[in-house]
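Colleague: what's the 3D shape of this:
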Amino acid sequence: MNKSQREWRKQQLLLEIQQQRQSLSECTQHWLDIIQAYDKGWQTLLAFKPYVAIGSGIALIYGICHPMKFYRWSRRMVSLLGLIRG
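Modeller: Now for the predicted structure:
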């Protein structure tokens, strides 16, 4: 392989790399557009994390103090979720 062939091959490879980078950039933007709604929903769920921790602690204490009431309320909640989904 002489010098001019190497230069030509190098230019071809650099052009291919540039095209791949451009394609990757376009695909990345497309991917971000698709997952934007899911990401926003996930961020909303994470915003409620402290409240869920406090609520689960209160529910645990209530469940220890009143196990039968807690059992009844948990059964009602499960059946209510079944009605909402179904």
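Colleague: For the rest of this, base every contact and every neighbour count on C-alpha atoms.
Modeller: OK.
Colleague: longest helix in this protein, by residue count?
Modeller: With residue count as the measure and DSSP state H as the assignment, the chain has helix 3-47 as its longest helix.
Colleague: Mind listing what's buried along the following helix or strand past that helix?
Modeller: Per DSSP states H and E, helix 3-47 leads on to helix 49-65 as the next helix or strand towards the C-terminus. Going by neighbour count (16 or more other C-alpha atoms under 10 Å), the buried part of helix 49-65 is residue 63.
Colleague: From the chain's centroid, how far away is whichever helix or strand comes after helix 49-65?
Modeller: Sequence-wise, the next helix or strand beyond helix 49-65 is helix 67-85, with elements assigned using DSSP H and E. In terms of C-alpha atoms, centre = their mean, to the nearest Å, the centre of helix 67-85 is found 28 Å from the chain centre.
Colleague: please give me the structure for this one as well, since I'd like to look at both together:
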Amino acid sequence: MNKNKRQSVAEKKQRLIKQIEQQRHQLSMASKEWLEVTEPYDRSWQIFVSFRPIFIAAAGLISIYTLKQPKRIFSLGKKALTTWGLVRSIQNAVNISKK
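Modeller: Alright, predicted model coming up:
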């Protein structure tokens, strides 16, 4: 290999190394941004996972209840939806009064 060829290969290598460094920096910035954006979802998921044993116990109790009284499963569903709607309404009312 002549000197000119080696020099062009070295320059190309330096350009590629610089490009890789830029890509790593961009990836790092995108990763930080992604973590910032998804932080509320991560917190919500952690809260949900912390209540997992309670959900499992509640599901067991509900299944026993519905086995004893299978016709009441629909009324239980209606009550659950009504309770959920009531909780959401109260949350919205509290959030509006805070603003």
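Colleague: Relative to structure 2, what is the average displacement of the longest helix of structure 1?
Modeller: With the two structures superposed, helix 3-47 of structure 1 lies on average 0.6 Å from its match in structure 2, counting by mean C-alpha distance after the TM-score superposition for structure 1.
Colleague: What residues in structure 2 pair up with that helix?
Modeller: Aligned by TM-score structural alignment, helix 3-47 of structure 1 corresponds to residues 6-50 of structure 2.
Colleague: What is the distance between the matching stretch and the centre of its chain?
Modeller: A distance of 19 Å separates the C-alpha centroid of stretch 6-50 of structure 2 from that of its chain, computed with C-alpha atoms, centre = their mean.
Colleague: The longest helix of structure 1 versus helix 49-65: what angle between them?
Modeller: Orientation check (axes from the mean of the first three to the mean of the last three C-alpha atoms, to 10 degrees): helix 3-47 of structure 1 against helix 49-65 gives 40 degrees.
Colleague: The residue lying closest to residue 63 of structure 1 once chain neighbours are set aside and residue 76 of structure 1: what is the separation?
Modeller: On the basis of C-alpha to C-alpha, 6 or more residues apart in numbering, the spatially nearest residue to residue 63 of structure 1 that is not a chain neighbour turns out to be residue 70, at 5.1 Å. Taking C-alpha to C-alpha, to the nearest Å as the measure, residue 70 of structure 1 and residue 76 of structure 1 are separated by 10 Å.
Colleague: Please say which of these two ends up with more neighbours.
Modeller: Regarding residue 70 of structure 1 and residue 76, a neighbour count based on other C-alpha atoms under 10 Å identifies residue 70 as having more, with 17 against 12.
Colleague: centroid residue for structure 2?
Modeller: Centroid check for structure 2 by C-alpha atoms, centre = their mean gives residue 41 as the closest residue, at 3.9 Å.
Colleague: What's the separation between that residue and residue 35 of structure 2?
Modeller: Per C-alpha to C-alpha, residue 41 of structure 2 is found 10 Å from residue 35 of structure 2.
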